[in-house]
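A.B. asks: Model the structure of this input:
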Amino acid sequence: MSTVMYWDGGGWAWMAFMPLLWVVLLGLVIWAVVRLTHPAGHDSSSHGWKQPPRETPKEILDRRFACGEIDAATYTEARERLAAHEPGPR
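C.D. replies: The predicted structure follows:
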């Protein structure tokens, strides 16, 4: 006959604690994934996340000319068109 010894030192407590442990562990994993996949900066005007500043049409044109994407004639013509469509003081 074999004698099997069981340790009954709070088995019910572990059974009650384990679901709570898994919920906390799952919450930590979700928090870590969100934290690593989103930028760290916060800005109240954009629902909590910083947005890169938007370039104006003039800034885009200047950047494209500076990078050599467009030539001087195209740049000058586009600047004149932009100036014609800019809202002025009324």
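A.B. asks: Please count neighbours and contacts with C-alpha atoms only from this point.
C.D. replies: OK.
A.B. asks: Which residue lies nearest the spatial centre of this protein?
C.D. replies: Nearest to the geometric centre of the chain sits His38, at 3.2 Å (C-alpha atoms, centre = their mean).
A.B. asks: Downstream of the longest helix belonging to the chain, the next helix or strand is which one?
C.D. replies: Counting residues, the longest helix found in the chain (DSSP state H) is helix 11-37. Downstream of helix 11-37, the next assigned helix or strand under DSSP states H and E is helix 57-67.
A.B. asks: Sequence B follows; please return its structure for comparison with A:
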Amino acid sequence: MMMFWWIVIGLIVVAAVFLPLSNWLGKNQRTGDSPIQILEKRYAKGEISKEEFEEQKNNLKRK
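C.D. replies: You can find the predicted model right below:
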């Protein structure tokens, strides 16, 4: 009977580590945006200036 509880505790620990990790990884992989779209979103949010936006956009178009 004691072995049963160790298995239950082990499963809870594995779930507590795996579920948040898989959720975090899934969120990072779901974005199908192109680099230009990501750049446009960053500019729209005000994360980068117009000069940075133009410079990075030109860099991306050169590649």
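A.B. asks: on that earlier part again, please pull up the equivalent of the residue nearest to the centre of the first structure in the second structure.
C.D. replies: Aligning on TM-score structural alignment places His38 of the first structure opposite Phe18 in the second structure.
A.B. asks: so who does that match touch?
C.D. replies: Phe18 of the second structure makes contact with no residue under the criterion C-alpha atoms under 8 Å, 6 or more residues apart in numbering.
A.B. asks: So it versus Asn28 of the second structure, what's the distance?
C.D. replies: Per C-alpha to C-alpha, to the nearest Å, Phe18 of the second structure is found 15 Å from Asn28 of the second structure.
A.B. asks: can you check Ala16 of the second structure too?
C.D. replies: For Ala16 of the second structure, the distance to Asn28 of the second structure - C-alpha to C-alpha - is 19 Å.
A.B. asks: Tell me the gap between stretch 44-60 of the second structure and the middle of its chain.
C.D. replies: Stretch 44-60 of the second structure has its C-alpha centroid displaced from the chain centroid by 21 Å (C-alpha atoms, centre = their mean, to the nearest Å).
A.B. asks: May I ask you to confirm that Lys50 of the second structure is in contact with Ala44?
C.D. replies: No. Taking C-alpha atoms under 8 Å as the definition, Lys50 of the second structure is not a contact partner of Ala44, at 9.8 Å.
A.B. asks: which bit of the first structure covers stretch 49-58 of the second structure?
C.D. replies: The aligned range for stretch 49-58 of the second structure is 71-80, by TM-score structural alignment.
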